[in-house]
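Enquirer: prediction below, plus the sequence it came from.
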Amino acid sequence: MLDSKYLRQDVEQTAARLAARGYELDVAKVTELEEQRKTLQVKTQELQSQRNASAKAIGQAKAKGEDAQPLLDAVANLGSELDATKKAQDEVLNAINDIALAIPNLPDESVPEGADEDDNVEILTWGTPKKYDFEVKDHVDVGQDLNGLDFEMGVKISGARFTVMRGQVARMHRALTQYMLDTHTDTNGYTEMYVPYLVNSASLYGTSQLPKFAGDLFHTLGLVNDDGEQQAGFSLIPTAEVPLTNSARDEIYEESDLPIRLTAHTPCFRSEA
């Protein structure tokens, strides 16, 4: 998620970097909203100053035994105007935040520009692609031939696009999981985490799953408390990236503590077309 403050302060540079990845930012709209925000912020500060001055004048008038009603009426009017101005300012800020939330990550200056994979630049290769003297089967075909993948059972238990692994395929899945975690932790120095599978909306916004991928997520309804009020719901994680990344949200680290290397194995709950 792009910081809306950065967007407001450097909209032209933001637009230029986004253009490099084929995203067109409405600079005119952002600029217009920023001007509105500044105007409303100044007006809010002026009204607050006037209200404070009037409150002081009311105290002085009462101390002198003077009629303070006109001042009280003026403060009431100022309060209503201030509330309306603050509301308008919040609406503008929300509009800017909505734009910022929809913006993809800004590519580094070193990233080559291109319309599709044909414009990719090969930087490094490792090993030599294997050549086989037989037809290579798709992993789904291999799994079904081994009676290790059962799509019909997945449909019966859950529905379309679900599958069940059994026997040696299930064991291989478990072994690969263990191998991945052991390699990351023992060889590469990562810290293994066991994380919740349900997260709040702030975590999803923090990793840009929301608002873009709202339709791909599985959401739960919040519980109803003793007062009959429905609490905020959760969403099932689409990837371990969400809880791992948000473990660092709102935290400040010493440079000497970086990089933070975390790893986890989780299911990935997402409904992809």
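Expert: Cool, the structure landed. Since the structure is predicted, the reported quantities are computational estimates derived from the model, not experimental observations. Numbering: from 1, shown residues only.
Enquirer: please count neighbours and contacts with C-alpha atoms only from this point.
Expert: Will do.
Enquirer: quick one, what contacts Gln48?
Expert: Gln48 makes contact with Leu82, according to Cα atoms under 8 Å, 6 or more residues apart in numbering.
Enquirer: then this one, side by side with the first:
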Amino acid sequence: MLQLNYIRDNRDTVIERLGVKNFKDLDLVDDIIALDEKRRKVQSESDAVAAEANSSAKQIGDLMRQGKKEEAEAVKSKSAGYKEQIRLLQEELETVEQELHDKLIQLPNLPHTSVPQGTTAEDNEVAFEHGTIPTLPEDALPHWELATKYGIIDFELGTKITGAGFPVYKSKGARLQRALINFFLDEAEKAGFKEVQVPNVVNEASAYATGQLPDKEGQMYHVTNDDLYLIPTAEVPITNIYRDSIVKEEDFPIKHCGYTPCFRREAGSYGAHVRGLNRLHQFDKVEIVQIVHPDKSYEVLEDMSQYVQSLLQKLELPYRVLRLCGGDMSFTSALTYDMETYSTAQKRWLEVSSVSNFETYQANRLKVRFKNTEGKMQLAHTLNGSALALPRIVATLLENNQTDRGIKIPSVLVPYTGFEWID
């Protein structure tokens, strides 16, 4: 959530940056500023009446001690309406504050000045490319056919048990999943991230705090009887560890990683581009999260991008890094890098990670603060990234490493899989 004082003091800048994100309801900014002025006016009136009431109470007490009962009763009669005035003003204040809050949460985060203009994924900037796209024979198979050929992923069985988008991993397919999870967690530990195991469901307050609600409500699985949400990413429970917390400046950077299954409804997703592992309703992912000093967050973002790239390099996958344009960014992000690997059999790039800096947007909702060197409370910055999401990693590993003998496992994974080939 944007900070109210920043909106008030930087109206034109806020409108200009929201335009980069293609946010249409720019009148909301002026509505918020007007409501804030009304809120302060009502608060001032309430404070003034309360001050008068306190003054009258003191005067009545003084008069009674002096034995001036009639004068005391006169003052009491005159001040009888103060309590009701305060009650009415407080009710008005609560109404205005709720309306202000409801409008504030409709504003997305402001994009960083480096975010390019654009409306769709086609407008994203390619910041970096690495590796050579392998040359496959003409009869190379897409991963869903390879999965069936080698009996490692059963899409039809998953549909039978649950529905489309819930595959069953078998034999070496299941071991490959476990190998990737353990590899990613071990690499994160080496990079200084402390592992946590968190719940796979969260309450409404947690989903709100990281920005999933109200923006992504339709994309989350909701357990209605308990009013809980299945997590779309481990970012939600991990970041919420620090909700309503005052952290110590000397503890920065706070670094966590965690493995969880992730659940996304992906409503409206259909077509060839979502076939096989390209888009699932349930998938595994290792997430990295950092809470840092505001002065360091963009340096940390670059470090996190380099870290994710190092994983792709160790897996020997060709990849590229995109700087997302304003129109393709998430509601909560200030700057996002996407990492994509090239699926040679499908002849297309597949997103496997997003690394984002949220600046104070999540921290303001979470109330994650620290006391700076001047002794003042200040909001921290939060960042997170996929390191990595498994489905499309598996898809490109299967497709790019297919040979006449079978599928060759990258050497870095062999100690985790216990096998060199899927054949």
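Expert: On my side now, so go ahead. Quantities reported herein were computed from a predicted structural model and do not represent experimental measurements.
Enquirer: whichever strand or helix holds Val321 of structure 2 aligns to what range in structure 1?
Expert: Val321 of structure 2 is part of strand 319-323, with elements assigned from DSSP states H and E. Aligned using TM-score structural alignment, strand 319-323 of structure 2 spans no residues in structure 1.
Enquirer: name the helices or strands packed onto the helix or strand following that strand?
Expert: Using DSSP H and E, the helix or strand that follows strand 319-323 of structure 2 towards the C-terminus is strand 335-343. Other elements packing on strand 335-343 of structure 2 under the criterion 3 or more Cα pairs under 8 Å, 6 or more residues apart in numbering; DSSP states H and E are strand 319-323, strand 348-357, helix 390-400.
Enquirer: closest one to Asn182 of structure 2 among these?
Expert: Judged by Cα to Cα, the one of those that comes nearest to Asn182 of structure 2 is helix 390-400, at 11.6 Å.
Enquirer: counterpart of that closest one in structure 1, which residues?
Expert: Helix 390-400 of structure 2 covers no residues of structure 1 once aligned (TM-score structural alignment).
Enquirer: buried residues in the lengthiest helix in structure 1?
Expert: In structure 1, with assignment by DSSP state H, the single longest helix is helix 27-63. Within helix 27-63 of structure 1, the residues scored as buried using 16 or more other Cα atoms under 10 Å are 30-31, 33-34, 37, 40-41, 43-44, 47, 50-51, 54-55, 58.
Enquirer: tell me how far the aligned partner of Leu89 of structure 2 in structure 1 lies from Leu78 of structure 1.
Expert: Superposed on structure 1 with TM-score structural alignment, Leu89 of structure 2 falls opposite Thr85. For Thr85 of structure 1, the distance to Leu78 of structure 1 equals 10 Å [Cα to Cα, to the nearest Å].
Enquirer: then Asp118 of structure 1?
Expert: Taken as Cα to Cα, the span from Asp118 of structure 1 to Leu78 of structure 1 is 61 Å.
Enquirer: neighbour-wise, which of the two wins?
Expert: Neighbours of Asp118 of structure 1 and Leu78, each counted by other Cα atoms under 10 Å, are more numerous for Leu78; the result is 17 against 7.
Enquirer: follow-up on the earlier one: turn the helices and strands packed on strand 335-343 of structure 2 into TSV, including mean neighbour count and distance to Leu100 of structure 2.
Expert: What follows is these, written out as TSV (neighbours: other Cα atoms under 10 Å; distance: least, Cα to Cα, whole Å):
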stretch	mean neighbour count	distance to Leu100 of structure 2
strand 319-323	22	33
strand 348-357	22	26
helix 390-400	24	41
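Enquirer: go through the ones you listed and name the closest to Gly218 of structure 2.
Expert: strand 348-357 (20.7 Å).
Enquirer: do you know how far the most far-flung residue of structure 1 relative to its centre is from Ala57 of structure 1?
Expert: Relative to the centre of structure 1, the most outlying C-alpha is that of Gly65, 57.7 Å out, by Cα atoms, centre = their mean. The gap separating Gly65 of structure 1 from Ala57 of structure 1 is 12 Å, by Cα to Cα.
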